[in-house]
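Visitor: After the sequence you'll find the predicted model.
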Amino acid sequence: MPRAAKAAGDKPAPKKRKGIYQMPDPLPLGEELTDFQKKKWALGPSVGKGGFGEIYLASEVKEGKPQENPSHVIKIEPQENGPLFCELHFYQRAAKPDIIKSWKKKQKLKHLGVPSYIAAGLHDHKNKRYRFLVMDRFGEDLWNLFLKSGKKFSPKAAFTIGIQMVDALEYVHDQGYVHADIKGSNILLGFEPKAKDQVFLVDFGLASKYMPGDVHREYKPDPKKAHEGTLEYTSIGAHEGISSSRRHDFEILGYNLVQWMSGDLPWSKVTKETEVQAIKVKHSKDRNSFLQLSFKEQTYPTELRDYFNYVDKIAYEEKPNYSKIKALFKKGIVSSGEKFDGKLQFDTQKKENIKAINTPRKSPRKTPVKPAKNTKKLAKRNSDSSETAETPAKKRTKRKMQTEDSSSDARSPSPQRKKVKGREESTTPRSSKRVSERNDDVKSPKKRTPVGRNPEKKPISRAAGGKAKTNQRNPGSKKVKTLASATIATQTSPGLKGLRRTRKKAGK
């Protein structure tokens, strides 16, 4: 069963190394095929291609019309090709609906990940004959989900899939067959929403009988059959050309489990068949080093080590202990901190969404300031800047307060010293005059207001126009009189000569 179209840059699914087959010509949409039971099937769009044929959506034709929402698929290959013939042979003899139903009842299983046989036939198109197989429609394959999950499955997801695969393999083995090509692209999710936690083992193109005539095949290497299967996962025995046995299926499943949980296999980038074989043989002698190399800095589940140690000890003709293997996988789920509930949880995220998350957003906000190396200096600098930074309103308030302070100093009975910005300043007639002139510049209107009048009803400064009152409070203070007279002179006499006359009079 082929995978869906892969995104650009994705690693393609591992391919079989054996067999070069002729591909069928494309068939038109809506073409009708008649199976061996005389049922008609209308082809929908193509959903993928395998190594030997093409797969189309299909609907059964009833009353001359195909059904809506296709619930089946049809695999088609040229008649002279062999894989679909082997697969068809398995389905017709070992996957009939009544046999599967009886097995599920016997084993007390709610789900068995082996598709049921539906129909098959031959079809002629443009002077070519094709063989086809009708199957149930399934969902996405595990290889696509593996890529979408960042090439990593959680131990719970991987072991849950493993448990369902053990049930499927036990059924296949009980029918006298071995699968010999277990991999993510050949394991599909259920199509219906209620089957989202179910997986199905498909593509029995390499399936074969390990006990023809009730006698197990002989353990005998055959160079003509060497390296048969998918190079990345095939068993060591298959590399030697030995006929596949039940033990080999579990060795293949183990390599898949390691890849799903660790992300890769030590020989994944090796393309030469004999080199891959040598690496597998080397690691079969030390499973700890194999798992450490696969998981790198990660901690690998000890249940995987126990699994391989058990599989390595299974004899070529021996029947595996399926219950023991499932118990190991359940233990692995619990050891990972999860609960065994049969749920499949994939941390999938499409690449375009990942790209959007990693791309910086354009925002009007300012870039955050990097933390300074010396936080004490930064805090001091911030405190100084906060003290010096003043708003226009604060500046006006400060000037007003300075004006009132200077006026109160002018009313004081004797010169006093006050602190201004860290230094002492004497309250003398000259300094008071300077303050008065500065205040006058700030508040100066376009038209000067005569002394003693207050059209805006603002309080008049005693230093500016309160000469009599000042003398009443301080009758003996000449400096106050001088200050008041000088202030009046500066407001009423803008000329230099007028200022000098005023000062002479004030001196008298």
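Guide: Thanks, I have it.
Visitor: contacts and neighbour counts: CA atoms only from here.
Guide: Noted.
Visitor: Would you state the strands of the stretch 301-450 of the chain in chain order?
Guide: 417-420, 423-426 (DSSP state E, counting those that start in this stretch).
Visitor: Pipe those strands into JSON lines and attach mean neighbour count per row.
Guide: Formatted as JSON lines, those follow (neighbours: other C-alpha atoms under 10 Å):
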{"stretch": "strand 417-420", "mean neighbour count": "11"}
{"stretch": "strand 423-426", "mean neighbour count": "12"}
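Visitor: now those strands in JSON lines, with distance to residue 212?
Guide: Output for the strands of the stretch 301-450 of the chain, formatted as JSON lines (distance: least, C-alpha to C-alpha, whole Å):
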{"stretch": "strand 417-420", "distance to residue 212": "110"}
{"stretch": "strand 423-426", "distance to residue 212": "111"}
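Visitor: closest one to residue 352 among these?
Guide: strand 417-420 (65.1 Å; C-alpha to C-alpha).
Visitor: Compute the distance from the centre of that closest one to the centre of its chain.
Guide: Centre-to-centre, strand 417-420 and its host chain are 66 Å apart (C-alpha atoms, centre = their mean, to the nearest Å).
Visitor: and if you look at stretch 234-246?
Guide: 39 Å.
Visitor: that older thread, for residue 178, find the nearest of the strands of the stretch 301-450 of the chain.
Guide: strand 417-420 (98.6 Å).
Visitor: then this one, side by side with the first:
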Amino acid sequence: MNMLQTAETGFSQLIRMVVKDNMGELYQSYAGEDLASLDLFQSGSHESKVEMLRMAKQMLNSLEHIHGLGYTHGDIKYDNICRLEIKPKTDEQKATQQYSLIDFDLATNYHDAKELDYFTGNTYFSSRAGIRLQKLLPKDDIEQLLNLVCYQLNDFSLPWFQDIETQTSNDIFRSRRKNDTEFFSQMCKQLPTNIANCFRYLDNLKGDIQ
């Protein structure tokens, strides 16, 4: 809740929080439509790829805020990022797109995080550490975001799946566990050098380094 109260952008505004029977519910202001429901991000067009990169830049700022408070989001995917068009104040200005991160069910204090006995999150864009059931660090959120961006840039394909409609989450989880090193190598070969270097850099980070 603190991350929503202190953030200036990248999150919809916190309206109230209700706790009942040890379960909490957050009520936030309207953040727009999630990327999964927007035709632009399902088209594979050049415009969609350019807009995806703009989104990623805003999301990095949001993740920096979360990580600065000691938390990881843990579930970066199309459904958890919303886009809201901000109307210009004058006729001379253009409308801008504001991207917000939602759904903090899996947010975890990474200083207290432990390895898991079961998988949480989504297998499609999870980091390698997530697939290995290791505790998630700030770098894993960034890796998830990069996986999402690369999926869009590679025409809806990643080394571990080519058809999100037919390959089940369990199938992908087992495949990624079995072929982790091979898939990582394939990913780096398919990407522009600068993005591939980001993956390698994140993979080499150890401990609680942000």
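Guide: Yep, it's here. Since the model is a prediction, treat every value here as computed from it, not as a measurement.
Visitor: TM between them?
Guide: Here the TM-score for the pair of chains, by TM-score structural alignment, normalised by the length of structure 2, is 0.79; 195 aligned residues with a C-alpha RMSD of 2.7 Å.
Visitor: before we move on, the earlier item: now for the strands of the stretch 301-450 of structure 1, which one comes closest to residue 84 of structure 1?
Guide: Nearest of the strands of the stretch 301-450 of structure 1 (C-alpha to C-alpha): strand 417-420, 100.4 Å.
Visitor: other SSEs contacting the closest one?
Guide: strand 423-426 (3 or more C-alpha pairs under 8 Å, 6 or more residues apart in numbering; DSSP states H and E).
Visitor: In structure 2, what range does the strand it packs on match?
Guide: When structure 2 is aligned by TM-score structural alignment, strand 423-426 of structure 1 has no counterpart there.
Visitor: One more: stretch 243-250 of structure 1?
Guide: By TM-score structural alignment, stretch 243-250 of structure 1 lines up with residues 135-142 in structure 2.
Visitor: which residue ranges form the helices in the stretch 151-300 of structure 1?
Guide: 155-174, 236-239, 246-262, 273-284, 287-295 (DSSP state H, counting those that start in this stretch).
Visitor: Now render those as JSON lines, adding mean neighbour count and distance to residue 34 of structure 1.
Guide: JSON lines is the format used below for the helices of the stretch 151-300 of structure 1 (neighbours: other C-alpha atoms under 10 Å; distance: least, C-alpha to C-alpha, whole Å):
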{"stretch": "helix 155-174", "mean neighbour count": "22", "distance to residue 34 of structure 1": "29"}
{"stretch": "helix 236-239", "mean neighbour count": "23", "distance to residue 34 of structure 1": "38"}
{"stretch": "helix 246-262", "mean neighbour count": "22", "distance to residue 34 of structure 1": "35"}
{"stretch": "helix 273-284", "mean neighbour count": "16", "distance to residue 34 of structure 1": "42"}
{"stretch": "helix 287-295", "mean neighbour count": "18", "distance to residue 34 of structure 1": "49"}
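Visitor: Could you export those helices as TSV, including distance to residue 145 of structure 1?
Guide: Listed next are the helices of the stretch 151-300 of structure 1 as TSV, based on distance: least, C-alpha to C-alpha, whole Å:
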stretch	distance to residue 145 of structure 1
helix 155-174	11
helix 236-239	27
helix 246-262	10
helix 273-284	26
helix 287-295	20
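Visitor: spatially speaking, which residue is in the middle of structure 2?
Guide: Nearest to the geometric centre of structure 2 sits residue 76, at 2.3 Å (C-alpha atoms, centre = their mean).
Visitor: counterpart of that one in structure 1?
Guide: Per TM-score structural alignment, residue 76 of structure 2 is aligned with residue 182.
Visitor: ok, its match to residue 163 of structure 1 distance?
Guide: 14 Å (C-alpha to C-alpha, to the nearest Å).
Visitor: can you check residue 254 of structure 1 too?
Guide: 12 Å.
Visitor: what do you get for residue 169 of structure 1?
Guide: Where residue 163 of structure 1 is concerned, residue 169 of structure 1 sits at a distance of 10 Å (C-alpha to C-alpha).
Visitor: Kindly report the same for residue 184 of structure 1.
Guide: 15 Å.
Visitor: what do you get for residue 275 of structure 1?
Guide: Taking C-alpha to C-alpha, one finds residue 275 of structure 1 at 31 Å from residue 163 of structure 1.
Visitor: Residue 484 of structure 1 now?
Guide: For residue 484 of structure 1 relative to residue 163 of structure 1 (C-alpha to C-alpha), the value is 104 Å.
Visitor: same question, residue 322 of structure 1
Guide: 9 Å.
Visitor: swap in residue 312 of structure 1?
Guide: In terms of C-alpha to C-alpha, residue 312 of structure 1 sits 19 Å off from residue 163 of structure 1.
Visitor: Can you tell me what sits against stretch 256-271 of structure 1?
Guide: 146, 151-155, 158-159, 162, 182-184, 232-233, 255, 276, 279, 290-291, 293-295, 298, 300, 304 (C-alpha atoms under 8 Å, 6 or more residues apart in numbering).
Visitor: so how far is it off the chain centroid?
Guide: Taking mean C-alpha positions (C-alpha atoms, centre = their mean), stretch 256-271 of structure 1 and its chain are 21 Å apart.
Visitor: how long is that stretch from one end to the other?
Guide: End to end - C-alpha to C-alpha - stretch 256-271 of structure 1 spans 18 Å.
Visitor: I'm done for today, thanks for sticking with me.
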